[in-house]
Structure formats: C-alpha cells, structure tokens
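Undergrad: need a 3D model of the following:
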Amino acid sequence: MLNNRLVLILVTAMAPAVWGSTYLVTTEFLPPDRPLLAAAIRSLPPGLLLILITRQLPKGIWWWRALALGALNIGIFLALLFVAAYRLPGGVAATVMAIQPLIVAGLSTALLGERLTVRTAIAGIAGVVGVSLLVLRSNAHLDVIGVVAAVAGAVTMASGVVLSKRWTSPVPVLAMTGWQLTAGGLLLLPVTFLVEGAPPANLTITNLAAYAYLAIPGAAIAYALWFRGIRALSATSVTFLSLLSPVVATTLGWLVLGQSLSPLQGLGALIVLASMVVVQLRRAPAAKPAEGPQLSPARR
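TA: Now for the predicted structure:
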C-alpha cells in the first residue's frame, strides 16, 4: 500500500515539474508579448483532442460543473497568472502564489471535512518562506494590481482543486481533463483575440514546437496526472506538490540559461522540498487497546 501511494505521489508530482519548465519555454521559444495566446493554445487544442480520443461529453449536471472547474483550474487561473507575471517580478508572483497550499488546507477543512493539522499549517508557512528564498530578489517591487491578481489566482486554483475533489466525476480522468481544458480554452479564446488580436502570421518551427510542448506534455498529460492525483490523494497533499514548480524553474534557469544560484536559494529549495515531504507523511494509526487479559487456550 505504501509503495502504491509513493508511486502515485511521484507520478502526480510530474505535473508541477513539467509546469516548472513553462517559464523557460515561454521566454526562449515563443513569440514575445503573447501570454494569452500561449494559454489558449495550451488549453483548447489539447482539450478538444482528449474529447475526440475519449468520445465522451458531459451529461446533466456535469455540463455546468465541467464549465466551473474548467474556469477555475484553467481559464480564469491562467489569465490571472499571466496578469501577475506581467505586472510583478517572477519572484514576487511565485511567492504570492505559494500561499495556495494554505488556502487549499483551509477550504478542505470547510468543504471536505479534512482536519487542518499544525504540521500542515507549519509546512504551508515553510513552503512560502522557501519559495521566497528561492526566487525573491531584494530589488523586487510590488504592484497592487499584480499582487491582487496573484492572490486571486491562488484562491481560484485552490478552489478548483478542492471542488475537483468534492465533485468526483463518473467518467475516466482523460475525459474529465478534456472537458476542463476545453471549457477553460473557450473562456480564454475571446479574451485572447480582444486583448492580443489575431495570432502572428510569422510563427517559426521553433514556435510551433514550443506550443506543441505546452499543449501535449504541458497540458493534456500533466493535467491528467494532476487530476488523477486529486482523485486518489487528499487535496492538501496534492496542492503541496505544486511548490515543485518554482524549484524546477529555478533549476532549469541555472542549468540551461546559466543563471546564478546562491546558497540562500539552495536553502530555499531544501525548505520547499522538506515541506512537501512532511505533508505527504501520514501518521501511523494508533494501536487498538487490548480488550482485557488474554487467556491461554488451556484456561478458556
């Protein structure tokens, strides 16, 4: 049982690990100043592809539930994320978004009946501290709209995680993933055209390959693993794994882009990883008290 749970945790963690590469792919291989286009391509095409593969559409109440979950987990969240990313330094945005596990823990207590433990609260605070050490710079400035967008994005994604756990879909994970990606993409599409206009006509092979990476491994596969984890694990356990994204992003910046990595950042990474591990550890069940003195068979 322990091995099965460990495998499930590691597989689920692959999703935020892949998402941690988004910053590198976006800045190095995509057209500049087109964040909403990247978000729309990352959601709508893979969502439609999964619907074609699974050949399942929502029924009854799941039409509006799929729309609500798609808006929270994909459409609204990605829009707020890009607003925060454009108006705040990356370190500030990542630090603010790191409050998401604490929000999920609180919502899970209210909506799912999960118990908020001191260990979870301390791990959540440690996660925020670790991310701030990892990515926050001393010259970072605050923008009110950016901070509000980051907080709203954390609340939105946290709500999506908890509702995904509360509303267990009767269909396979791939079908549910397709519904949410499609719903989120349909919400993003008109906003993308309104804000950024039509897609550029001079896309290169590199641009197209980067969009394909964001759409298939970065969305179709990663979100399927993420939603599978939400079904099988507690919402709190899953959301702490999202702290892996800034760790991967910083590591890739160091390995691929030659960015410096200070000892303080290394300490932040260790704190983040420790907070993730602590939350995944389950307390062993208490031994049942003996019902009374046990007699040997000869004296029964």
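Undergrad: from here on, contacts and neighbour counts on C-alpha atoms
TA: Fine.
Undergrad: tell me which residues of the one helix or strand V151 maps to come out buried.
TA: Per DSSP states H and E: V151 is located in helix 144-166. Neighbour-count burial for helix 144-166 flags 146-147, 149-165 (criterion: 16 or more other Cα atoms under 10 Å).
Undergrad: what comes into contact with that helix?
TA: Taking contacts as Cα atoms under 8 Å, 6 or more residues apart in numbering, the residues outside helix 144-166 that touch it are 69, 72-73, 76-78, 80-81, 83-88, 93, 96-101, 103-104, 107-108, 111-112, 227, 230-231, 234-235, 239.
Undergrad: just the buried subset of those residues, please.
TA: The neighbour-count test (16+ other Cα under 10 Å) marks 69, 72-73, 76-78, 80-81, 83-85, 87-88, 93, 96-101, 103-104, 107-108, 112, 227, 230-231, 234-235, 239 as buried among the contacts of helix 144-166.
Undergrad: all helices of the stretch 1-150 of the chain, in order?
TA: Across the stretch 1-150 of the chain, reading from the start of the chain, the helices by DSSP state H, counting those that start in this stretch fall at 2-19, 22-29, 35-54, 62-70, 76-87, 90-97, 100-111, 118-135, 144-166.
Undergrad: any idea which of these gets closest to P199?
TA: Taking Cα to Cα as the criterion, P199 comes closest to helix 35-54 out of these, the separation being 7.2 Å.
Undergrad: ok, residues contacting the closest one?
TA: Helix 35-54 is contacted by residues 57, 74, 78-79, 82, 174-175, 177-186, 188-189, 191-192, 196, 199, 211, 214-216, 218-220 when judged by Cα under 8 Å, 6+ apart.
Undergrad: so which of the residues you listed are in helices?
TA: Among these, the residues falling in helices (DSSP state H) are 78-79, 82, 174-175, 177-186, 188-189, 191-192, 196, 211, 214-215.
Undergrad: just the buried members of these?
TA: When neighbours are counted using 16+ other Cα under 10 Å, the ones in helices among the contacts of helix 35-54 contain these buried positions: 78-79, 82, 174-175, 177-186, 188-189, 192, 211, 214-215.
Undergrad: ok, the residue nearest in space to the middle of the chain - contacts?
TA: Nearest to the mean C-alpha position of the chain, counting by Cα atoms, centre = their mean, stands S242 at 4.8 Å. Residues near S242 by Cα under 8 Å, 6+ apart: A13, P16.
Undergrad: and this one, so I can compare the two:
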Amino acid sequence: MRWVALTAVAPVAWGANYYVTHEFLPPDSPFYGAALRALPAGLVLLGLCRQRPRGAWWWRSAVLGLLNVSVFFVLVYAASQLLPTSIASTVMAVSPLAMMLIAWTLVAERPGIAHLAGAAIGLGGVCLTLLTGTAGVSMPGVLASVAAMLVSSFGHILTKRWNAGTDVLASTAWQLTAGGLFLLLVAAAVEGPPPSLSTSALLAFGYVTLVATALAFAAWFIGLRYLPAGTVGLVGLLNPVTGVLLGTAVAGEVLTVQQLCGLALVLAGVVLGQPTRAGRRGGSRTPLQPAPDKSAAREFSTRNPL
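TA: Okay, here's the model as predicted:
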C-alpha cells in the first residue's frame, strides 16, 4: 500500500494542475506553456540523478519524451484552457481501461476481474459527471483531453516495458528533458518570442514544474515499476476527483447531485482495484514487478533513488 500512496501523489497533483493552468497561465501559448513545464522539471531531476542515457536509451528517451511529454503536455494545456477544471480532469478517468488493454498487449499483464470491474465503475462515474447537460462544453477541448488520455496511456505502458533494470528517476529525467527540448524548438518556430509572464504566472509555473511534473511523474513511474498497470490506472482516477472538487471549491464551478454520484462511483472504482495482501486480484497471475532486462541492466546503474 505504500506504493499506492506514493503513486497517488501524481493524480492529485495533476488534478490541481488543470485549475492552475486554466486560471494563471497564458491561454495563447500552449507550446511555450508545455515547454516551460517539462524542460525545467527534467533538468531538476537530471541534476539529482546525474546520469545520462546510454545505448538504446538515447532513442527510447526521445520516443517516450515525445509521447509522455511533448504531445501529452500540449494536449493537456489546450484541454485545460478550453474546458472547466472538472470536465477536463474527468475525461482522463477513462485511462485505467485504456492502460489495462495496452498493458495486456505490450507487457502481457492480464487485467484481473477486480481491475476491470473498478474501471467499469469508474467509467460509469465519468459518464455521470460529464453528461450533465451543462451548456458551453467545448468539443475541441473534450477531443484534446481524450487524445491526451490515449497518448499518455500508451506512453506510460511503454515506459513500464522499457524501464526494467533502469533507474526510474533517471529515465523520468531523460523523458522530460528530451520532450522539453523538442517543445522549446516547436514553440520558437510556431509561437515566436516567449510570452511575458506576470508574478502569478511565474509562481504557477513553479507549481506546474516542480510538483505537477517533476514530483508527480517520478511518483507515477515508480508506481508503474512496482504495481500492476490496472492498479496504477485506477489510482489515476483521483485525478478527476481532485479536479472536480478543486473546481467547485476554488473556481466556483457548480457541483450537481448527478456529479456527486459520479464521484462516488469513481472512488468506488479506485478502492475496488487496490492490491490484496497477496498482491493478486481477480485471478491475475502477473507479478507486481517485471523481470529485469539483462541488456539494460548492463548499461545502467540499478541504484534505486528512493
């Protein structure tokens, strides 16, 4: 359960990130916004681990950085600006089911019955929360959020497959740095000079960079190392719960009875998918930790930063 608690840091931080982005960051600079989120976080983690990629991890860092950072951050930034905090974060709750199906294909991790049931219950909660009949929901924003969910689900499972035998903090730093550098080049080409930032925007970027990116991604990828993808995906349902509650408490968004029922279902899905003492649920026989990749182990130090 300590790995579950550590993993939960990520979705809670991401749920709050929607509000911070929506309220304080410049709405017309998605590429610079994503670059200023990713690159400083990657450099901070790189300074902590002091390891550089070797061998296959040069191209792996580029691929994962593109999926988990470049494309994902731009889509999340756009969704955060186009949608209310509660709606933007709730769409991401479909990710547990996507992660389970992708993990079944890429890492042969068969989802257990409890995981599937938790995902179905959580998805029902998403539908109750989204289908409120509220006017003004931006379809481009919903599409951006759905695309972000699919891209990140694939990238996170690919990270789980490749991370065996590597330092989690180092691989996270490489992804964020590679993705941030790519975003910076695209931002300079597409958006021109960087936007001027107010004091509140600088403070917001401090939270987005250090908490919602550096800390959150390290916690998330450590969870993927030690827990089944189904469990990690269901813990991710705390993302919409945080977003909805924060949007209601701080941003003044109205929380209906239907949305409260949806949140209750989402929380029930999270609880249902947690690992038992034996580490197995629903008949899944997949071990919690993947077997180390011997070739990767020869290339990297296996020191655990925690």
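Undergrad: equivalent range in the first structure for stretch 30-38 of the second structure?
TA: Counting by TM-score structural alignment, stretch 30-38 of the second structure lines up with residues 35-43 of the first structure.
Undergrad: that stretch vs the second structure, average distance?
TA: Following the fit onto the second structure, the mean deviation recorded for stretch 35-43 of the first structure is 1.6 Å by mean Cα distance after the TM-score superposition for the first structure.
Undergrad: and that stretch, how far from the chain's centre?
TA: Averaging C-alpha positions (Cα atoms, centre = their mean, to the nearest Å) puts stretch 35-43 of the first structure 16 Å from its chain's average.
Undergrad: the helix holding V151 of the first structure vs the second structure, mean deviation?
TA: In the superposition against the second structure, helix 144-166 of the first structure averages 2.6 Å from its aligned positions (mean Cα distance after the TM-score superposition for the first structure).
Undergrad: can you give me the angle that helix makes with helix 90-97?
TA: Using axes from the mean of the first three to the mean of the last three Cα atoms, to 10 degrees, the interaxial angle of helix 144-166 of the first structure with respect to helix 90-97 works out to 40 degrees.
Undergrad: over in the second structure, tell me which residue corresponds to L174 of the first structure.
TA: With TM-score structural alignment as the criterion, L174 of the first structure pairs with L169.
Undergrad: same question, Q265 of the first structure
TA: Applying TM-score structural alignment, one finds that Q265 of the first structure aligns to Q259 in the second structure.
Undergrad: for A5 of the second structure, see how far away its match is.
TA: Relative to A5 of the second structure, Q259 of the second structure is positioned 25 Å away (criterion: Cα to Cα, to the nearest Å).
Undergrad: more neighbours: the two, which one.
TA: Relative neighbour count places Q259 above the other of Q259 of the second structure and A5, with 21 against 12, counting by other Cα atoms under 10 Å.
Undergrad: my read: the more buried one touches G133, true?
TA: No: counting by Cα atoms under 8 Å, Q259 of the second structure sits too far from G133 to count as a contact (11.2 Å).
Undergrad: endpoints of stretch 158-168 of the second structure, how far apart?
TA: Start-to-end span of stretch 158-168 of the second structure (Cα to Cα) is 14 Å.
Undergrad: got it, and stretch 192-207 of the second structure?
TA: The straight-line separation of the ends of stretch 192-207 of the second structure (Cα to Cα) is 25 Å.
Undergrad: cool, and stretch 233-248 of the first structure?
TA: 22 Å.
Undergrad: matching residues in the second structure for it?
TA: The counterpart of stretch 233-248 of the first structure in the second structure, using TM-score structural alignment, spans residues 227-242.
Undergrad: centre of the chain versus that stretch, how much separation?
TA: Put simply, stretch 227-242 of the second structure sits 9 Å off its chain's centre (Cα atoms, centre = their mean).
Undergrad: do the same with stretch 218-233 of the first structure
TA: Using Cα atoms, centre = their mean, the mean C-alpha position of stretch 218-233 of the first structure is found 9 Å from that of the whole chain.
Undergrad: next, the buried residues of it.
TA: When burial is assessed from 16+ other Cα under 10 Å, stretch 218-233 of the first structure yields the following buried residues: 218-231, 233.
Undergrad: out of those residues, which comes closest to A15 of the first structure?
TA: Comparing those against A15 of the first structure with Cα to Cα places A222 closest, at 4.4 Å.
Undergrad: which ones are touching that closest one?
TA: Listed by Cα under 8 Å, 6+ apart, the contact partners of A222 of the first structure are M14, A15, P16, V18, W19.
Undergrad: same question for V12 of the second structure.
TA: Going by Cα under 8 Å, 6+ apart, the list of residues near V12 of the second structure reads L238, N239, T242.
Undergrad: got the contact list for the alignment partner in the first structure of L106 of the second structure?
TA: Matched by TM-score structural alignment, L106 of the second structure corresponds to L111 in the first structure. Shown here is L111 of the first structure, whose contacts under the criterion Cα under 8 Å, 6+ apart are V162, R166.
Undergrad: run the last query once more with 10 Å
TA: V162, L163, K165, R166 (Cα atoms under 10 Å, 6 or more residues apart in numbering).
Undergrad: repeat that for R137 of the first structure.
TA: By Cα under 10 Å, 6+ apart, the neighbours of R137 of the first structure are P89, G90, G91, V92.
Undergrad: what's the separation between the first one and L136 of the first structure?
TA: So that's P89 of the first structure. In this view, P89 of the first structure and L136 of the first structure are 8 Å apart by Cα to Cα.
Undergrad: give me the common contacts of the two.
TA: By Cα under 10 Å, 6+ apart, no residue touches both P89 of the first structure and L136.
Undergrad: state the distance from the closest residue to L237 of the second structure other than its chain neighbours to I121 of the second structure.
TA: Distances taken as Cα to Cα, 6 or more residues apart in numbering place A93 nearest to L237 of the second structure, at 5.2 Å, with adjacent residues excluded. Summarising the geometry, the distance separating A93 of the second structure from I121 of the second structure, computed by Cα to Cα, is 11 Å.
Undergrad: can you pull the residues that touch both of those two?
TA: With Cα under 10 Å, 6+ apart as the test, A93 of the second structure and I121 both reach C127, V266.
Undergrad: please identify the buried residues of whichever helix or strand T248 of the second structure is part of?
TA: Following DSSP H and E, the helix or strand that holds T248 of the second structure is helix 238-249. Neighbour counts using 16+ other Cα under 10 Å place L238, N239, P240, V241, T242, G243, V244, L245, L246, G247 of helix 238-249 of the second structure among the buried residues.
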